[in-house]
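Everything below, folded, please.
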Amino acid sequence: MSLISPAARDALEAWVGHQRALKGAAENTLTAYRGDVTEFLAFITAYKGECQGLAALARITVTDMRAWMAEARSGGIAPRSLARKLSAVKAFYRWLAEREGFEPTAMLSARAPKFQKKLPRPLAVDAARNLIDAVEMQSQQPWVGARDVAVVTLLWGCGLRISEALGLRGADAPLPETLRITGKGNKERVVPVLPAARDAVDAYLRICPYPLQPGQSLFRAIRGGALGPGAIQKVVARARMQLGLPASATPHAMRHSFATHLLDAGGDLRAIQELLGHASLSTTQAYTAVDTARLMEVYDRAHPKA
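Got it, this is the predicted structure:
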């Protein structure tokens, strides 16, 4: 951040603190926000040829924004990533304008590049089952295979995010019939635990070589520390290559599959939204890859005037 003025640096850190304290943003999200805004501020400093204090930042124009976006695009950044960066910069400026008392309309009028949203690709039921079976075979150590199966089963059987599954502690075992999960934005939800998921976790715990400590991670790495998401992503990648599944068959795809398979079995879209912890029903619709006809079917069956 050496190219950024002390005032701008302090404002950025104050904004990040605001996002953490009042918005409940996750640390990974905050890291991305800080990086995106830092890149923008560094560009503006170089583009203007001098250190940009808060007064100078208040005079940023649409032309300046376009120059930044053109520079980013020339560096090979994808439209989707640039749109995310622009969103972070605009959020920072809204906060800064309110705090410093300037009009941000010109800067906020910069438009994000258009991109086609990639819908998640859920796996078919048989493919999800086969993937879990193949995951178990990727390790020569039985307890590691059992561990990986337990994690992936929680993703598919309970609709957990990988961070939520790996965030479970020893105090959560043995798993109860329902789990209280704290997800994005510190939002809590209650998730039923299927017997298959409970059994998979129990099987792992029976042969895990490390003692179960209430305050420590439930899922342990090879050397006994907390298991990270990278290990699960790698083992799923090896399993999908063995099965000939597409690259979209990721750990997160198992969460997509949880939602789609519930809906296919007659589950209510609103209830699935609650299970996934989505703030918006449109997000759940994207996860489940439902079409308009399927939504109308749910509507016709559930609406009191139907």
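
Please make it C-alpha for all contacts and neighbour counts, starting now.
Will do.

what about the strands in this protein?
For the chain, the strands defined by DSSP state E cover 178-182, 188-192.

Throw the ones you listed into JSON lines and include distance to Asp64 and mean neighbour count, thanks.
Shown next, in JSON lines, are the strands of the chain (distance: least, Cα to Cα, whole Å; neighbours: other Cα atoms under 10 Å):
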{"stretch": "strand 178-182", "distance to Asp64": "40", "mean neighbour count": "15"}
{"stretch": "strand 188-192", "distance to Asp64": "41", "mean neighbour count": "15"}
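
so can I have CSV of the ones you listed showing distance to Leu245?
Shown next, in CSV, are the strands of the chain (distance: least, Cα to Cα, whole Å):
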stretch, distance to Leu245
strand 178-182, 30
strand 188-192, 28
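
Hmm, Tyr33 and Ala25 touching each other?
No - in this structure, Ala25 is not within contact of Tyr33 by Cα atoms under 8 Å, at 10.0 Å.

more crowded one of the two?
Neighbours were counted for Ala25 and for Tyr33 using other Cα atoms under 10 Å; Tyr33 has more, 23 against 18.

OK, contacts around the more buried one?
Going by Cα atoms under 8 Å, 6 or more residues apart in numbering, Tyr33 touches 16, 85, 88.

and the closest residue to the first one other than its chain neighbours, what does it touch?
Ranked by Cα to Cα, 6 or more residues apart in numbering and with sequence neighbours excluded, the top spatial neighbour of Val16 is Leu30, at 6.5 Å. Leu30 sits next to 16, 19-20 when contact means Cα under 8 Å, 6+ apart.

Inside helices: which ones of those?
Judged by DSSP state H, helices contain the following of those: 16, 19-20.

what about burial for these, which qualify?
Taking 16 or more other Cα atoms under 10 Å as the criterion, what is buried in the ones in helices among the contacts of Leu30 is 16, 19-20.

could I get those as TSV with distance to Val125?
Putting those into TSV (distance: Cα to Cα, whole Å) gives the following:
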residue	distance to Val125
Val16	41
Gln19	39
Arg20	38
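
from those residues, which is closest to Arg294?
Taking Cα to Cα as the measure, Arg294 lies nearest Gln19 of these, at 37.2 Å.

who touches that closest one in this structure?
Contacts for Gln19 (Cα under 8 Å, 6+ apart) come out as 25, 30.

Second input sequence below; structure requested for side-by-side comparison:
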Amino acid sequence: MANLNILLQNFIEYLQLEKNCSQYTIVNYEHDICEFFMFMNEQSIDSLNNVSYQDARLYLTKLYEKRYAKKSVARKISSLRSFFKFLLRETHVQSNPFSQVSLPKLEKRLPEFFYEEEMEILFQSIDTSTPAGLRDLAILELMYATGIRVSECSGIELTDLDEYNSVLLVRGKGNKERYVPFGHFAMQSLQNYINNGRNQLMKNQKHTYLFVNQKGTPLTARGIRYIFNKLIEKAGNSQHIHPHMIRHSFATHLLNNGADLRAVQELLGHSQLSSTQVYTHVTKEQLQKVYLAHHPRA
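Below you'll find the model as predicted:
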């Protein structure tokens, strides 16, 4: 088992240094591979080189028996496929037993988003008479203006804002950086928060993070989700909602209004165009509504 742990550590270093994966991704890889090591122990497989295609198929069956969601099963098999691919490259194994294992077909779920009228209700529901309210409006305006993730929002520092050019430096997944423009509404809310809200919330804390909590310390992604849930409750919306819907809304509204798909890909920080194309399904639904509403023989 010691040898397995050394190989796993080598793989993690490869993910960190060569693939530049995020810590979240690395933790998932490590968990999935360690789970497979336990399976190897149960099956008395003493070496990764002795893992066969039949063993890989058996492992897939075991995952289904544990009632994992299809998405989780697909991720675990994908993790092991990548692990063995790395081992094959480093000549630690002679074959990749997971290369031919079929991943479960995932249901294609359309991204949930807010309609423009619903976004307006959210904006109007925020009480901006308090420093916290100014902060909450600035968060919502900036997330909707840029389509950034909650984790990206929590990591913004004051120096990341270029107020003169209305551009934000965003540090995304795998520490990849991108510049995203934002508009007048976001700029106005940010300036109001920085000038009239942030200093009061900071108390005696000293740091450069843009968004802070009531104690003056940097606001975490979890803290932003909590704020968002409170906004939803206040706006009187009872459906199941998550902050990522702001990002979905950003992409959907851009495409509905004629934005180029590749431009939206850049703004979202997607490395693959296929990740952005999911939003075209939503816009096709919008186009159908327009067609049915306006075509004389629809």
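
returning to that earlier point: which of the ones in helices among the contacts of Leu30 of structure 1 sits closest to Ser5 of structure 1?
Taking those together and measuring to Ser5 of structure 1 by Cα to Cα, the closest member is Val16, at 16.6 Å.

Counterpart of Leu275 of structure 1 over in structure 2?
For Leu275 of structure 1, the aligned position in structure 2 is Leu267, judged by TM-score structural alignment.

Now for its match, how many residues are close by?
Residues lying near Leu267 of structure 2 (other Cα under 10 Å) number 19.

Next one: the aligned residue in structure 2 for Asp126 of structure 1 from His281 of structure 2, what distance?
Alignment note (TM-score structural alignment): Asp126 of structure 1 maps to Glu117 of structure 2. Glu117 of structure 2 sits 20 Å away from His281 of structure 2, going by Cα to Cα, to the nearest Å.

what's the answer for Ile156 of structure 2, then?
Shown here: Ile156 of structure 2 relative to His281 of structure 2, a distance of 31 Å by Cα to Cα.

Show me which of the two is the more surrounded one.
The residue with more neighbours, out of Ile156 of structure 2 and His281, is Ile156; 20 against 14, by other Cα under 10 Å.

ok, and for the helix ranked longest in structure 2, which residues are buried?
Ordering each helix of structure 2 by length in residues (DSSP H) puts helix 273-294 first. Within helix 273-294 of structure 2, the residues scored as buried using 16+ other Cα under 10 Å are 276, 278-280, 282-283.

Quick one: map Leu48 of structure 2 onto structure 1.
Aligned partner of Leu48 of structure 2 by TM-score structural alignment: Leu57.

Val235 of structure 1 pairs with which position in structure 2?
Aligned counterpart of Val235 of structure 1 in structure 2: Ile227 (TM-score structural alignment).

Might you report the residue contacts of that match?
Asp136.

one more time with 10 Å, if that's ok
Listed by Cα atoms under 10 Å, 6 or more residues apart in numbering, the contact partners of Ile227 of structure 2 are 132-133, 136, 139-140, 221, 243.

right, and Phe185 of structure 2 touches Thr146 too?
No - under the criterion of Cα atoms under 10 Å, Phe185 of structure 2 makes no contact with Thr146, lying 11.6 Å away.

ok, these two, which is more surrounded?
Between Phe185 of structure 2 and Thr146, counted using other Cα under 10 Å, Thr146 has the larger neighbour count: 24 against 12.

Leaving out sequence neighbours, find the closest residue to the equivalent of the more buried one over in structure 1.
With TM-score structural alignment as the criterion, the equivalent of Thr146 of structure 2 in structure 1 is Cys158. Nearest residue to Cys158 of structure 1 in three dimensions, chain neighbours excluded: Val193, at 6.1 Å (Cα to Cα, 6+ apart).

Show me what that neighbour lines up with in structure 2.
Aligned by TM-score structural alignment, Val193 of structure 1 pairs with Phe182 of structure 2.

what about that match, neighbour count?
20.

In contact with it: list those residues for me.
Contact analysis of Phe182 of structure 2 by Cα under 10 Å, 6+ apart lists 141-147, 163, 165-168.

now the helices for the stretch 101-250 of structure 2?
Assigned by DSSP state H, counting those that start in this stretch, the helices in the stretch 101-250 of structure 2 fall at 116-124, 131-146, 150-154, 184-193, 199-202, 221-234, 244-256.

can you tell me which of the ones you listed comes nearest to Glu177 of structure 2?
Closest among the helices of the stretch 101-250 of structure 2, using Cα to Cα: helix 150-154, at 10.4 Å.

The closest one - contacts with which helices or strands?
With contacts defined as 3 or more Cα pairs under 10 Å, 6 or more residues apart in numbering; DSSP states H and E, helix 150-154 of structure 2 has these neighbours: helix 131-146, strand 167-171, helix 221-234, helix 244-256.

Identify whichever of those lies nearest to Ala263 of structure 2.
Closest to Ala263 of structure 2 of these is helix 244-256 (Cα to Cα; 9.7 Å).

If I take that closest one and helix 131-146, what angle do their directions form?
Using axes from the mean of the first three to the mean of the last three Cα atoms, to 10 degrees, the inter-axis angle of helix 244-256 of structure 2 relative to helix 131-146 is 40 degrees.

Look up the average distance of helix 244-256 of structure 2 to its aligned counterpart in structure 1.
For helix 244-256 of structure 2, the mean deviation from structure 1 after alignment is 1.0 Å (mean Cα distance after the TM-score superposition for structure 1).

so that helix corresponds to what in structure 1?
Helix 244-256 of structure 2 maps onto residues 252-264 of structure 1, going by TM-score structural alignment.

Now do stretch 2-11 of structure 2: distance to the chain's middle.
28 Å (Cα atoms, centre = their mean, to the nearest Å).
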